[in-house]
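**Q** Could you look at this predicted model? Sequence included:
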Amino acid sequence: MKIALIKKPSLLRDLLLNELKNLFSNYEFKAYSSKEFNRLFQEQEHLDFLIIDLDTDIDFYSLIDSYKKSNKKIAVWASTLDNTDLFDLFKLDLNGYFFNGMEKEELAFAIQSIVKGKRYVHHELTRILMNDYARVHHHSKERPVGVFSKREWDVLELLTKGYKNQDIAEFLFITEKTVKQYVSSILRKLEVEDRTNAVITALKNKWFVL
């Protein structure tokens, strides 16, 4: 697996690259600046996974379009929550959406998930992206029958509103342990790895309106 990171040259980038190499000794990592844009394009057939820092001076939309056509895995990395490109990038349904401050364990989980064909969205970006998505797709659909119990629907709706397990427990007058059981059941039925992707699935299917 060959993975490329587009990020401005800095000590932080060097440390990050070394960290990634230590975490994934069986993967090949490369780092590029925006000035190496043409070279990166020339090497795209030899790359499997591209991570783009949104703070780099690069036409990432053209780059994303080219790599998507080549069926490459793509993730973008945001440093702030007010980046105006986030919602448009979210609509492109990329493989990953990273955010500054990720611990190495979370970064490892994100990359492993994407390599395995799953989608990763950092929890800091979820509410912003979901709120924008819901505003555009504001008409709810009839919920499918026989998928969830009434209580599971209640829990899923609160998840879409950003409630934590403790908040859900207090709102529904149940224990936090019971909430965890409902969440596990929801993830299993939706065949998703985490609550972020459960929320994405629910809103994409227009089961709820925020």
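**A** Here it is on my side, so go on. Numbers count the residues shown, from 1 in each chain.
**Q** make it CA atoms for all contacts and neighbour counts henceforth
**A** Noted.
**Q** For this protein, just list every one of the helices.
**A** 11-23, 37-42, 60-69, 86-91, 104-115, 123-136, 150-160, 165-172, 176-190, 195-204 (DSSP state H).
**Q** buried set for the first one?
**A** Yep, that's helix 11-23 we're talking about. Buried residues in helix 11-23, counted by 16 or more other Cα atoms under 10 Å: 13, 17, 20.
**Q** hold the first one in mind and look at this next one:
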Amino acid sequence: MPMFAAPTAPSRTNLLLVDDHQMVIEGIKTLLKTDASVRVVAQANSGAEALRRLRQHPEIQVALVDLNMPEMSGVELTQHLRTEFPTVRVLALSMFHDHASVMEVLEAGGAGYLLKNTTKAELSAAIANVAAGRTHFSQEVGQTLLQHLDVPAQRPGAAPVVELTAREKEILRLVAEEKSNQDIATALFISERTVETHRKNILTKTSCKSVVGLIQYAIKHKLLA
């Protein structure tokens, strides 16, 4: 009699919710209740509690973090996570999208930035993106970053900005738009291996360690303009 393997359940992203307002947490849990790709593993109402939950649940992959919390802000918590839990990806959640706040999150090591008026569809997409190693910014946040591309790219005496080839600039722009290697390969009619080679070359040239760092560098030096 033939034996058939049972179908495997789709992989799910293990999520930590961090917000000092329990009502917000309950609202997010309700939004994600029907999303089979996400599992809320733990929740916390403060930064200190979030760190305890992460120690208790090493399987957590993504932390959805409110920025405006007392005692330990979301940015401070993100900095702690980068040191103690470097594999956990942080998705910031805020009512505000001013340039200073967004850059604080990026500099602290955050992988994405959502506004609290986000839809269920965007929330799910953002979690999936950061879990896959990509970045995700709400449309308003992206616009805020683009509006500040006209800042001076270089101070007197600063190290010269690296020169990227036309192809590297194309790829950099698509990376900043959160495109995967496959998406970029399709858009530019090249192989995924070629895309990966270009990405590595860009990271090496700019001395950046991650995609988030690369986006910061590109914004600072107007490479996306």
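**A** Perfect, thanks for sending it. A quick note: this is a predicted structure, and the numbers were derived from the prediction, not measured.
**Q** so which of the helices of the first structure gets nearest residue 4 of the first structure?
**A** Residue 4 of the first structure lies closest to helix 37-42 among the helices of the first structure, at 8.7 Å (Cα to Cα).
**Q** Show me the contact partners of that closest one.
**A** Residues outside helix 37-42 of the first structure that contact it (Cα atoms under 8 Å, 6 or more residues apart in numbering): 32, 58, 63.
**Q** And the last one? What does it align with in the second structure?
**A** Using TM-score structural alignment, the equivalent of residue 63 of the first structure in the second structure is residue 77.
**Q** Could you check how far that match is from residue 64 of the second structure?
**A** Going from residue 77 of the second structure to residue 64 of the second structure by Cα to Cα, to the nearest Å gives 11 Å.
**Q** Just want to know which of these two has more residues nearby.
**A** Just comparing residue 77 of the second structure and residue 64: by other Cα atoms under 10 Å the higher neighbour count belongs to residue 64, 25 against 22.
**Q** And the more buried one, what's its match in the first structure?
**A** So, by TM-score structural alignment, residue 64 of the second structure is matched to residue 51.
**Q** Spatially central residue for the first structure, please.
**A** residue 121 (1.7 Å; Cα atoms, centre = their mean).
**Q** Tell me who's in contact with it.
**A** 96-98, 196-197.
**Q** Could you do residue 196 of the first structure as well?
**A** By Cα under 8 Å, 6+ apart, the contact list for residue 196 of the first structure reads 121, 123, 126.
**Q** what about the last one, neighbour count?
**A** A count of nearby residues for residue 126 of the first structure, using other Cα under 10 Å, gives 17.
**Q** nearest to residue 168 of the first structure, of the contacts of helix 37-42 of the first structure?
**A** Distance to residue 168 of the first structure across the contacts of helix 37-42 of the first structure (Cα to Cα) is lowest for residue 63, with 41.2 Å.
**Q** and the gap between that closest one and residue 178 of the first structure?
**A** According to Cα to Cα, residue 63 of the first structure and residue 178 of the first structure sit 45 Å apart.
**Q** Can you find the partner of residue 118 of the first structure in the second structure?
**A** Under the alignment (TM-score structural alignment), residue 118 of the first structure pairs with residue 134 of the second structure.
**Q** Pull the distance from stretch 205-224 of the second structure to the chain's centre.
**A** 14 Å (Cα atoms, centre = their mean, to the nearest Å).
**Q** do the same with stretch 67-85 of the first structure
**A** Counting by Cα atoms, centre = their mean, stretch 67-85 of the first structure is centred 10 Å from the centre of its parent chain.
**Q** ok, and for it, which residues are buried?
**A** For stretch 67-85 of the first structure, the neighbour count (16+ other Cα under 10 Å) marks 67, 72-78 as buried.
**Q** Please apply the same query to stretch 185-205 of the first structure.
**A** So, applying 16+ other Cα under 10 Å, buried residues of stretch 185-205 of the first structure: 186-187, 192, 194-200, 202-203.
**Q** That one spans what distance, first to last residue?
**A** Stretch 185-205 of the first structure has its terminal residues 18 Å apart, counting by Cα to Cα.
**Q** swap in stretch 218-225 of the second structure?
**A** End to end - Cα to Cα - stretch 218-225 of the second structure spans 9 Å.
**Q** which residues touch that stretch?
**A** Contacts to stretch 218-225 of the second structure, defined as Cα under 8 Å, 6+ apart, come from residues 145-146, 148-154, 161, 169, 172-173.
**Q** Which of those residues sits closest to residue 193 of the second structure?
**A** Distance to residue 193 of the second structure, by Cα to Cα, is smallest for residue 172 among these, at 15.5 Å.
**Q** Buried residues, the helix or strand hosting the closest one. List them.
**A** Using DSSP states H and E, residue 172 of the second structure maps to helix 166-176. Of the residues in helix 166-176 of the second structure, 168-169, 171-176 count as buried by neighbour count, 16+ other Cα under 10 Å.
**Q** for stretch 128-140 of the first structure, same thing?
**A** Within stretch 128-140 of the first structure, the residues that qualify as buried are 129-134, 137-138, counting by 16+ other Cα under 10 Å.
**Q** rewinding a little: now distance to residue 84 of the first structure too, for the buried residues of helix 11-23 of the first structure, in JSON lines please.
**A** Below are the buried residues of helix 11-23 of the first structure laid out as JSON lines (distance: Cα to Cα, whole Å):
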{"residue": "13", "distance to residue 84 of the first structure": "23"}
{"residue": "17", "distance to residue 84 of the first structure": "27"}
{"residue": "20", "distance to residue 84 of the first structure": "28"}
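**Q** Run through the residues that contact residue 20 of the first structure.
**A** Applying Cα under 8 Å, 6+ apart to residue 20 of the first structure gives the contacts 29, 108.
**Q** Trace it over to the second structure, please.
**A** Using TM-score structural alignment, the equivalent of residue 20 of the first structure in the second structure is residue 32.
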